[in-house]
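**Q** Sequence and predicted structure are below.
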Amino acid sequence: MGFAAIVVAAGSGSRAGGDKQWRVVGDRPMVRWSVDALLTAGADSVVVVVAPGAEARAAEALAGLSGWRTVAGGAARADSVRAGLAALEVADDTPVLIHDAARPFLNSAVINRLLAALNDADGALPALPVADSLRRGVEGLVVGGIDRDGLWRAQTPQAFRLKTIRDAYVAWTESEAPTDEAAVVERAGGRVRLVEGDAHLMKLTYPEDFAMAEALLPKTTRIGQGYDVHRWGPGASVWLCGVEIPHDQTLIGHSDADAGLHALTDAILGAIADGDIGDHFPPSDPQWKGASSDRFLVYAADRVTARGGRIVNVDVTLICEQPKVKPHRQAMRERLADLLKLPLDAVSVKATTTEGLGFTGRGEGLAAQAVVLVELPA
């Protein structure tokens, strides 16, 4: 069944810190989740209602999608819905879904239930039964209970035929703010059917809601492994895992030769299949001569963030006879935790020797290996 849709994205989002409709959830701006879901479900046209002057932000957030257009909204939500309805150029009997951009996890199953419900009703909305006990409170004290029998939590999108919702808004008293479109149609005498909602269709209102949304997103885990070697040469100190350690030698390399950071950088890049440290910071480029390797690590971590992912934990092993790592291990862990914005218990640094065997055992060089676990949107 063909249908049209309105996505209301004109609010200030002040309770979430402002401009929440443009905030990235998972790997995309929040408004894109809804527009993409509606188009995927078969919407013939989608009107995105934005604040005046926000058209360029919408174009950036929805780049690559077709079948949508923007219109400027009003001061109140009802004004924005009216603007969206006025912008629709479809037949009067076309089903129209009106959705809040603040509910990003819309799916086709909910959309199909809404459209089917319009066969014998003037409107439809997804809803969930109230499961929690309800109490009335005054000044922080309970003053009574509320029977939750027959109570439902209304969600969006809400569905109506175009003429039904347009006529209902014409009849609505301008001085009164409707709670939602279902209230407008009910007031006009229409029958609005409840259909099964979806717990994932939560409204993101407060800052903590975004953490909940991220937790609900399907994810995939990736493991990356890195290995690096540098030879010893004349010097007075050595950099390992971002910490300078006094020593009678130093590691030789184009940058600061921090083998621990190099191995960890490669592990992160490997987890997201993004090449290796040499691809991004070639030793043939003079700008990286003597560079601090923490720049490489932060760059790799930012590549994970840009893909909507996060680093879960890291584990670095330094393989050498000298210097002694244990006295500096805590400082290394703290430095890595700071660079990667990780809790300390998600960062491991340890050291081992090769019992005098091989190039590390002979004191010719130092090796480092690293393993990282990364979560990415599925």
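**A** Thanks, I have it.

**Q** From now on I want contacts and neighbour counts done on CA atoms only, so please keep to that.
**A** Fine.

**Q** which stretches of the stretch 51-200 of the chain form strands?
**A** Ranges of strands in the stretch 51-200 of the chain, per DSSP state E, counting those that start in this stretch, are 68-72, 95-100, 123-129, 134-138, 141-146, 152-154, 158-161, 192-196.

**Q** which residues sit in contact with Arg136?
**A** Residues in contact with Arg136 (Cα atoms under 8 Å, 6 or more residues apart in numbering) are Val142, Val143, Gly144, Gly145, Ile146.

**Q** want to throw the strands of the stretch 51-200 of the chain into JSON lines with distance to Glu176?
**A** Output for the strands of the stretch 51-200 of the chain, formatted as JSON lines (distance: least, Cα to Cα, whole Å):
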{"stretch": "strand 68-72", "distance to Glu176": "22"}
{"stretch": "strand 95-100", "distance to Glu176": "20"}
{"stretch": "strand 123-129", "distance to Glu176": "21"}
{"stretch": "strand 134-138", "distance to Glu176": "25"}
{"stretch": "strand 141-146", "distance to Glu176": "26"}
{"stretch": "strand 152-154", "distance to Glu176": "20"}
{"stretch": "strand 158-161", "distance to Glu176": "20"}
{"stretch": "strand 192-196", "distance to Glu176": "20"}
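
**Q** and the comparison structure, right after this:
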Amino acid sequence: MPQPTCIVLVVAAGRGERFGSDLPKQYLDLLGSSVLRRAIHPFLDHPRITGVRAVIAPGHENYYQAAMAGLDLLPPVIGGATRQDSVLAGLEALAGDPPDLVLVHDAARPLVTRGLIDRVLLALDQADAALPGLPVVDSLRRVEAGRVCGEISRDGLVRAQTPQGFRFQTVLDAHRRHAGDTSVTDDVELVRRDGGQVAWVDGEEDNLKVTRSDDLAIAARTLGARPRRFASGLGFDIHATAPDRPLFLGGVEIPAPFGLAGHSDADVLLHALTDALLGTIGAGDIGVHFPPSDEQWRGAESGQFVRHALKLLAQREGRLEHADLSIMAERPKIGPHRGAIVARLQELLGLPPERIGLKAGTMEGLGAIGRQEGIAAQALVTVSFPA
């Protein structure tokens, strides 16, 4: 029996007025990635997720494109004036080729885990919808005009979270029937009012919703405390010199009486770096992704090879921590150009200069490099992944 298809709708159409920032909160930085990017990441490599689609506010297209660069996502959908309108817009965008299941997740929840996703999906085997939540453990009081005026029983109460899971046609029908009903605060309530069965699964304390500036600081502390595993990747490349070509090293054109032979721009340093990045995720080498037999890569700028490797790394929620690079060339002298190369590597890799090592040396006249017949480069990168 084939596995059910499942699309994730990440609702990111809010303006975030309560947060008090000029930039909508879903696009704010959280330890080097936007809140929205971190909310999306856990779904991208989940084996049961078919695709991820964001619902964004009109006018946020540039924010979205910058925040999602390098991720393999379905095209975004423009949302409406309310959350319910936005979810319905996302569901309607999927209706032409409907999945079996859909998960609806808040963009302001950047700490969802695979375990939580698994529990929601498992519950959908037996129910029309699934709600993750946490039992209310604090005493509840009703307050009016600044005075405590009563107690509320917490028996049977849970704090609702996302992702909420649904059988697709069930939630689409419920949204269509209740369109414009402003009394409903989330999607499981629409399904419940329509007579659907809603299962409850354990939520997670860490799965907080970023609503105030304090929440962003809490999310950063929580994320920073999570264990990570580390991997290293090694890359090496060598190209023969060619008198009729420009010389590119690290994305910078270097004045020299020769360049390097190759199908692309033959940037030996960026080729070694690309191989090192690909090695951290077992994704082959540069020739697998950009074969020299393919004419579209003739003369290509090698920075795009690095960006492609970083995209694959990001899809696996990998984070580049450090890059150590060496150039082996008899000439030209690399020292005068070191600053420019490091600056370009900063742009490509998104790393500060203290996390980029760049060294250069000669071969003391020995071998092919010593005879100025070629230039070689080596790259060693360190990458971390969620443990």
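**A** Everything's here; your move. None of the values given here were measured: they were computed from a predicted structure.

**Q** one step back: winner for burial among the strands of the stretch 51-200 of structure 1?
**A** Comparing the strands of the stretch 51-200 of structure 1 by mean neighbour count (mean count of other Cα atoms under 10 Å), strand 158-161 ranks first with a mean of 27.

**Q** how close does the equivalent of Phe166 of structure 2 over in structure 1 sit to Val238 of structure 1?
**A** Under the alignment (TM-score structural alignment), Phe166 of structure 2 pairs with Phe160 in structure 1. Separation of Phe160 of structure 1 from Val238 of structure 1 (Cα to Cα, to the nearest Å): 70 Å.

**Q** and what of Ala117 of structure 1?
**A** Using Cα to Cα, Ala117 of structure 1 is found at 70 Å from Val238 of structure 1.

**Q** So for these two, which residue has more residues nearby?
**A** Each of Ala117 of structure 1 and Val238 has its neighbours counted (other Cα atoms under 10 Å); Val238 has more, 22 against 19.

**Q** Now do the SS call for that one.
**A** Three-state call for Val238 of structure 1 (DSSP: H, G, I helix; E, B strand; the rest coil): strand.

**Q** Trace Val46 of structure 1 over to structure 2, please.
**A** So Val46 of structure 1 corresponds to Val52, using TM-score structural alignment.

**Q** Around that match, how many other residues sit close by?
**A** 22.

**Q** thought it was touching His46?
**A** No: Val52 of structure 2 lies out of contact with His46 (Cα atoms under 8 Å); the separation is 10.7 Å.

**Q** wait, what's in contact with Phe296 of structure 1?
**A** By Cα under 8 Å, 6+ apart, the contact set of Phe296 of structure 1 is Leu261, His262, Thr265, Ile277, Phe281.

**Q** Map it across to structure 2 for me.
**A** Matched to structure 2 by TM-score structural alignment, Phe296 of structure 1 sits unpaired.

**Q** did I read that right, Phe296 of structure 1 in a helix?
**A** Yes: residue state for Phe296 of structure 1 (three-state DSSP) corresponds to a helix.

**Q** Let me know whether Val298 of structure 1 touches Leu339 as I believe.
**A** Yes: contact status for Val298 of structure 1 versus Leu339: in contact at 6.4 Å, counting by Cα under 8 Å.

**Q** Distance check, the alignment partner in structure 2 of Arg15 of structure 1 against Asp214 of structure 2.
**A** When structure 2 is aligned by TM-score structural alignment, Arg15 of structure 1 is paired with Arg18. As for Arg18 of structure 2, its distance to Asp214 of structure 2 is 12 Å (criterion: Cα to Cα).

**Q** Give me the aligned partner of Leu125 of structure 1 over in structure 2.
**A** Match for Leu125 of structure 1 (TM-score structural alignment): Leu131.

**Q** Which residue ranges of the stretch 251-378 of structure 1 form helices?
**A** 259-271, 277-280, 294-306, 329-340, 358-361 (DSSP state H, counting those that start in this stretch).

**Q** Need the winner for burial among the ones you listed.
**A** helix 259-271 (a mean of 28).

**Q** can you give me the helices in the stretch 201-350 of structure 2?
**A** 213-225, 268-279, 286-289, 303-315, 338-349.

**Q** sorry, back to before: so who does the residue lying closest to the match of Phe166 of structure 2 once chain neighbours are set aside touch?
**A** Spatial nearest neighbour of Phe160 of structure 1, excluding adjacent residues (Cα to Cα, 6 or more residues apart in numbering): Gly123 at 4.6 Å. Gly123 of structure 1 makes contacts with Ala117, Gln158, Ala159, Phe160, Arg161, Ala182, Val185, Gly190, Arg191, Val192, Arg193, as judged by Cα under 8 Å, 6+ apart.

**Q** Now with 10 Å, please.
**A** By Cα atoms under 10 Å, 6 or more residues apart in numbering, the contact list for Gly123 of structure 1 reads 95-97, 114-115, 117, 158-161, 164-165, 181-182, 185-186, 190-194.

**Q** Fine by me, we can end here.
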